[in-house]
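Chemist: generate coordinates for the sequence data below:
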Amino acid sequence: MPSKFDTRALDLGVLALRAAYAAGTQTPEAVINAVYDRIDRSPDPAVWIALTPRAEALARARAVPLDAPLAGIPFAVKDNLDAEGLETTAGCPVYRYRPERGAFVVDRLLEAGAILVGKTNLDQFATGLVGTRSPYGAPRCVFDERYISGGSSSGSAVAVAAGLVSFALGTDTAGSGRVPAAFNNIVGLKPTRGLLSTAGVVPACRSLDCVSIFSLTCADGDAVRRVVEGFDPADPWSRPARSRPLPLEAPAVGVLAPADRDFCGDAATAALYEDAVARAEGLGWTIREIDCGPFREAARLLYAGPWVAERAAAVGGFIAAHRADCDPTVAGIILDGPAPSAVDAFQGIYALKAHERACAAVWTTVDALLLPTAPTQYTVEAVKTDPVALNATLGLYTNFVNLLDLAAVAVPAGFTPGGLAFGVTLIAPAFTDAALAVLGDRLHRALGLGAGRDRVPVPALVVQDAPDLVDLAVVGAHLSGMPLNHQLTDRGAVLVETTRTARDYRLYALAGTVPPKPGLVRDPGFIGPGILAEVWRMTQAAFGAFVEEVPPPLAIGTMDLADGRRVKGFVCEPAAIAGGEDITDRGGWRQYLTGV
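Modeler: Modelled structure (predicted):
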């Protein structure tokens, strides 16, 4: 029976579907039927390795509780992640096996109500950034079938970009969760290592592997991350989730100096990178050129150092026993290089530590990096002719990220005159995932490129803050440049925004305080200008330590801001204002001190 719901122009965005379900304008059953119809009509046969039977997916759609976090959201997983009921091949038919249980992250999605549509194609054993090293075919760029889609998570990226699923899981060791996103105009979220469990994932480099998320928007990807992240005792590489804040109002962003901008002669992508930097500056971000030398030196270790041996540790024995059945390029990379010794491994670790120390100097001057995701894009035929060198080129700006324990989010950043997509990546230290999603969301919308093949508009969505961060509003001696501001910055707090309180607050210059301080008091029914405030973000632990230092008559309570939000903030005991001066009409403490 035909659905009564119109799914022809269906927006499969995660948050868009949740809103449609809540409004009753769509049902999971209608959406899943539409998804399978789209797959039937898809012109690219290489996207999928296996599909969940339509009847099974529809049965799940009819039964899913709509109050589940991802109820009725269709998704796909790269075929090196286990899913109960479907075989895992890792892109190699003779390697196939049927897992007894799903990967930790896949099971979490199913428990949250998401509906698994199928397993997607990949560079065999997740070895490659091109998407052509698979006996199941090469998924093509959604904008031009002559061009590669990027790998190794090729099928997952194309499935999202082509509107076949709402989001997809990939993996990322050298850039596999970011390069395909750039080539297909979608978001690629590469979480902090260990934030998402890799239990149930066929490893590439076990110490570096990450499960990645492809989505249409940063808000969608962040919503999925919050569902699947969590400490997994079964994964020795799993780490408890925590959050590290970044400035959201005016972050200092490191960009490539002109001499370091290598685009392999591609003038179009070079111009698009310059435009993305200009758009970032237009958002009020501080742009600083960096020395990318230490990052590039670290990147060279991934394939020129002992980490190649880790790929052999993962699947080398199998490939050696079945070489004729494996992709020759993959087999050559894993088996044919010189076998590093234990001494080589330690020397590689020492070299990486030296590069980390050099990179640390960069992080003292910037909050995040804004780099090209890939310097250029190649045709399928070009990659077949020179599969190793061209693949290495694509990792120029991605290979160092997991080695240096960084988080990243890749966002769309424009189209070349020939119609190919280009992307940039925001990169920051580990556990900045939540803040990167906010910054990535703002940049994506500022660039105005939409998402996916159809360039679906990206709505102005607010990405949630991390649950273990606290926003604190200050109005006096803790403002930027004021005597007590160090009590915030010493604890790692970062400035999020400058705003005003609600209009029913009065501000008093208190008598006898050292250093001079104001007192903020709420006066219900009073209508004033609102008091200038800064909102600072810090961890819960830092907030607790900060509160212990607050002396009477000041205290930390709940403050209403001009836009209706409520945050923690400084308040004052009413008795303390008896000898103070009402300075409300000045509009803020800084204005009072400067006389402006």
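
Chemist: could you use CA atoms for every contact and neighbour count after this?
Modeler: Fine.

Chemist: residues making contact with whichever strand or helix holds E274?
Modeler: In this assignment (DSSP states H and E), E274 forms part of helix 267-282. By C-alpha atoms under 8 Å, 6 or more residues apart in numbering, the surrounding residues in contact with helix 267-282 are 255, 261, 263, 287, 370-372, 375-376, 413-417, 422, 424, 443, 446-447.

Chemist: quick check on those: which are buried?
Modeler: Among these, those buried by neighbour count (16 or more other C-alpha atoms under 10 Å) are 255, 261, 263, 287, 370-372, 375-376, 413-415, 422, 424, 443, 446-447.

Chemist: among the residues you listed, which are located in helices?
Modeler: Applying DSSP state H to those, the entries found in helices are 443, 446-447.

Chemist: what's the closest of these to R225?
Modeler: Minimum distance to R225 across those is 19.4 Å, recorded for L443 (C-alpha to C-alpha).

Chemist: which ones are touching the closest one?
Modeler: Residues near L443 by C-alpha under 8 Å, 6+ apart: 279-280, 283, 411.

Chemist: cool, Y147 as well?
Modeler: Contacts of Y147 by C-alpha under 8 Å, 6+ apart are 140-141, 377-380.

Chemist: which of the residues you listed fall in strands?
Modeler: Among those, DSSP state E puts none in strands.

Chemist: could you dump the residues you listed to CSV with distance to V64 and neighbour count?
Modeler: Converted to CSV, these look like this (distance: C-alpha to C-alpha, whole Å; neighbours: other C-alpha atoms under 10 Å):
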residue, distance to V64, neighbour count
R140, 33, 27
C141, 33, 29
Q377, 41, 26
Y378, 42, 16
T379, 42, 16
V380, 41, 22
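
Chemist: just put those in JSON lines and tack on distance to Y95.
Modeler: Formatted as JSON lines, the contacts of Y147 follow (distance: C-alpha to C-alpha, whole Å):
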{"residue": "R140", "distance to Y95": "24"}
{"residue": "C141", "distance to Y95": "27"}
{"residue": "Q377", "distance to Y95": "30"}
{"residue": "Y378", "distance to Y95": "29"}
{"residue": "T379", "distance to Y95": "29"}
{"residue": "V380", "distance to Y95": "25"}
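
Chemist: before we compare anything, build this one as well:
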Amino acid sequence: MQTVTGVAAPGVHELRTAYSAGALRPRDVVEALLQRIAERGDDGVWITVARAEQLHVQAAELESLPAARRDALPLWGVPVAVKDNIDVAGLPTTAGCPAFAYSPARDAGAVRRLREAGAIPVGKTNLDQFATGLNGGRSPHGACESVFGGDLISGGSSSGSAVAVAAGLVPVALGTDTAGSGRVPAAMNGIVGLKPTRGLVGASGVVPACRSLDCVSVFARDLDDAATVLDVLAGPDPDDPWSRPSAPPPPTTAVLAFPEALDFEGDEAMAAAFARVAARAASHARETIRIDAGPLREAGDLLYEGPWVAERLAALEDFLDAHPDDVLPVTRAVIERGAAFSAVDAFRARYRLQELRAWAAELFARADVLLLPTLPTTFTRAELVAQPVARNLVLGRYTQFTNLLDLAAVAVPAGTTADGRPHGVTLVGPAFSEARLLAAAARLVPSPVPPTRRDS
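Modeler: Reported below is the predicted structural model:
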């Protein structure tokens, strides 16, 4: 038997090949995973890891299936990490707040689909508390460092899930993405972050941030693995009233859109890195157009600077009142800002959002894909501690608008800046355009050399 101990876990397709050849068994992969987690020590990735005996039982059950049944399961024997605001039966859900913890009797809809496809949920990962933040440091369980090192933030709120994939612990992880939480950490760790269309993947069993906007997202090493997992996850969720069936996107036009006058916070190295990727993408597109990024930023500002922050308060107000000292001060401050907005404010913002959605619909009638930097700049963990709110808003500059405008997005790694920091880009398209975006990413964005992973 081949061993995977001490090296990065294989990806989904690599695992399937090794399993088919008899070179690996799920129990080997589980044992190697547990050893790597132990070797890394207190890296801030995990809140809870399933007991070894539980994982071995799951592996043995999968190995006992007939060969024909195994072949029919697209994720047979694939270890999966799950963000700790998504229910996994048998493991506590904390949302990064110990006082909030509860023990779910059943899996979230997305986790149930993974299990039915043969996956092995191995543990719950760290996050910005209540999924409020994009930096990965708002947690009583510590702040993950990016696999690029240098005290760079991991990105959040799905910090642990992204690092678990980027560090080679698991090939796939689930996150959530309301403002960019499935894309910012992907960019900071050199992996793929797929944010599906709202409602395409059921959100039952997910602790809500903004319930009308929340999405379960996918972290993977490459586009093929992300597509495989999305095929498993997509579909109606009878327990989620926001679930909706897939619909065809607008007809393709073979046109690539770029924004004008991007703001990189003075980060010339990041601006240069994006310019290189954009030039290459343009050379592979049939036609390109330039757009004003102003409406995108205006829509994104509604999330934290407008009345949509009140939706976070709607989900957590009772808990905040009952546990005044159990929530991190920065998390509480962000959520409680929702009380400042009236119903009149909400309706006025909703009317403006409808106008911005009409603008976006007109854009994607002309263009297939919009190419953006995932991040305008990067920060260290120390820099985020110094300015936790202002710099968090910078991180979401080119991600926060997507769910409000009902768009799909995939964040992909695009190498590094001249000074060695991670650089990623995001391809954005209309609702239900995931297949188009994945194909465009493979065609337009070169695959970078993966970062050197740093073990603790």
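
Chemist: for the helix holding E274 of the first structure, buried residues please.
Modeler: For helix 267-282 of the first structure, burial by neighbour count (16+ other C-alpha under 10 Å) applies to 268-270, 272-274, 276-277, 279-281.

Chemist: superposed on the second structure, where does it end up, distance-wise?
Modeler: Superposing on the second structure and averaging over aligned pairs (mean C-alpha distance after the TM-score superposition for the first structure), helix 267-282 of the first structure comes out at 1.1 Å.

Chemist: Provide the aligned range in the second structure for that helix.
Modeler: Under TM-score structural alignment, the match for helix 267-282 of the first structure in the second structure covers residues 268-283.

Chemist: next one: stretch 303-314 of the first structure
Modeler: Mapped onto the second structure using TM-score structural alignment, stretch 303-314 of the first structure spans residues 304-315.

Chemist: likewise for stretch 421-428 of the first structure?
Modeler: Using TM-score structural alignment, stretch 421-428 of the first structure corresponds to residues 422-429 of the second structure.

Chemist: with stretch 87-103 of the first structure instead?
Modeler: Following TM-score structural alignment, the aligned partner range for stretch 87-103 of the first structure in the second structure is 92-108.

Chemist: corresponding residues in the first structure for stretch 124-140 of the second structure?
Modeler: The alignment of stretch 124-140 of the second structure onto the first structure (TM-score structural alignment) spans residues 119-135.

Chemist: what is the end-to-end distance of that stretch?
Modeler: Taking C-alpha to C-alpha, to the nearest Å, stretch 119-135 of the first structure runs 15 Å from one end to the other.

Chemist: distance from the chain centre to it, please.
Modeler: Offset of stretch 119-135 of the first structure from its chain centre (C-alpha atoms, centre = their mean, to the nearest Å): 22 Å.

Chemist: same question for stretch 137-151 of the second structure.
Modeler: With C-alpha atoms, centre = their mean, you get 16 Å for stretch 137-151 of the second structure.

Chemist: among the contacts of L443 of the first structure, which recur in the second structure?
Modeler: With both residues aligned by TM-score structural alignment, their matches' C-alpha atoms under 8 Å, the contacts of the contacts of L443 of the first structure that the second structure also has are 279-280, 283.

Chemist: I'd like those residues written out as a markdown table, with distance to T365 of the first structure added.
Modeler: Output for those, formatted as a markdown table (distance: C-alpha to C-alpha, whole Å):
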| residue | distance to T365 of the first structure |
| --- | --- |
| R279 | 20 |
| A280 | 17 |
| L283 | 19 |
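
Chemist: let me know the closest of those residues to P306 of the first structure.
Modeler: Set against P306 of the first structure, the nearest of those by C-alpha to C-alpha is A280 (37.1 Å).

Chemist: what about stretch 34-50 of the first structure, start to end distance?
Modeler: This stretch, stretch 34-50 of the first structure, spans 18 Å end to end (C-alpha to C-alpha).

Chemist: which helix is the longest one in the first structure?
Modeler: Using DSSP H, we find that the single longest helix of the first structure is helix 342-363.

Chemist: which SSE is V401 of the first structure in?
Modeler: Assigned by DSSP H and E, V401 of the first structure belongs to helix 400-403.

Chemist: and the closest residue to V94 of the first structure other than its chain neighbours, how far is that from I319 of the first structure?
Modeler: The spatially closest residue to V94 of the first structure, leaving aside those adjacent along the chain, is D325, at 7.0 Å (C-alpha to C-alpha, 6 or more residues apart in numbering). As judged by C-alpha to C-alpha, D325 of the first structure and I319 of the first structure stand 8 Å apart.

Chemist: more neighbours: which of those two?
Modeler: Per other C-alpha atoms under 10 Å, whichever of D325 of the first structure and I319 has more neighbours is I319, with 22 against 14.

Chemist: now do the contacts for the more buried one.
Modeler: Going by C-alpha under 8 Å, 6+ apart, I319 of the first structure touches 326, 331.

Chemist: and with 10 Å instead?
Modeler: Counting by C-alpha atoms under 10 Å, 6 or more residues apart in numbering, I319 of the first structure makes contact with 92, 95, 125, 312, 325-327, 330-332, 334-335.

Chemist: mean deviation (superposed) between the one helix or strand it maps to and the second structure, please.
Modeler: Using DSSP H and E, I319 of the first structure sits within helix 308-321. Helix 308-321 of the first structure differs from its equivalent in the second structure by a mean of 1.1 Å after superposition (mean C-alpha distance after the TM-score superposition for the first structure).

Chemist: among the contacts of I319 of the first structure, which ones are buried?
Modeler: Neighbour counting with 16+ other C-alpha under 10 Å marks 92, 95, 125, 312, 326-327, 330-331, 334-335 as buried within those.

Chemist: let me know the closest of those to L17 of the first structure.
Modeler: Closest to L17 of the first structure, out of all of these and judged by C-alpha to C-alpha, is F125, at 32.9 Å.

Chemist: which residues touch that closest one?
Modeler: Counting by C-alpha under 10 Å, 6+ apart, F125 of the first structure makes contact with 79-80, 89-92, 95, 133-134, 152, 202-204, 311, 314-315, 319, 326-327, 330-331.

Chemist: how much space separates the equivalent of D214 of the second structure over in the first structure from A23 of the first structure?
Modeler: Under the alignment by TM-score structural alignment, D214 of the second structure pairs with D209 in the first structure. Distance, D209 of the first structure to A23 of the first structure, by C-alpha to C-alpha: 39 Å.
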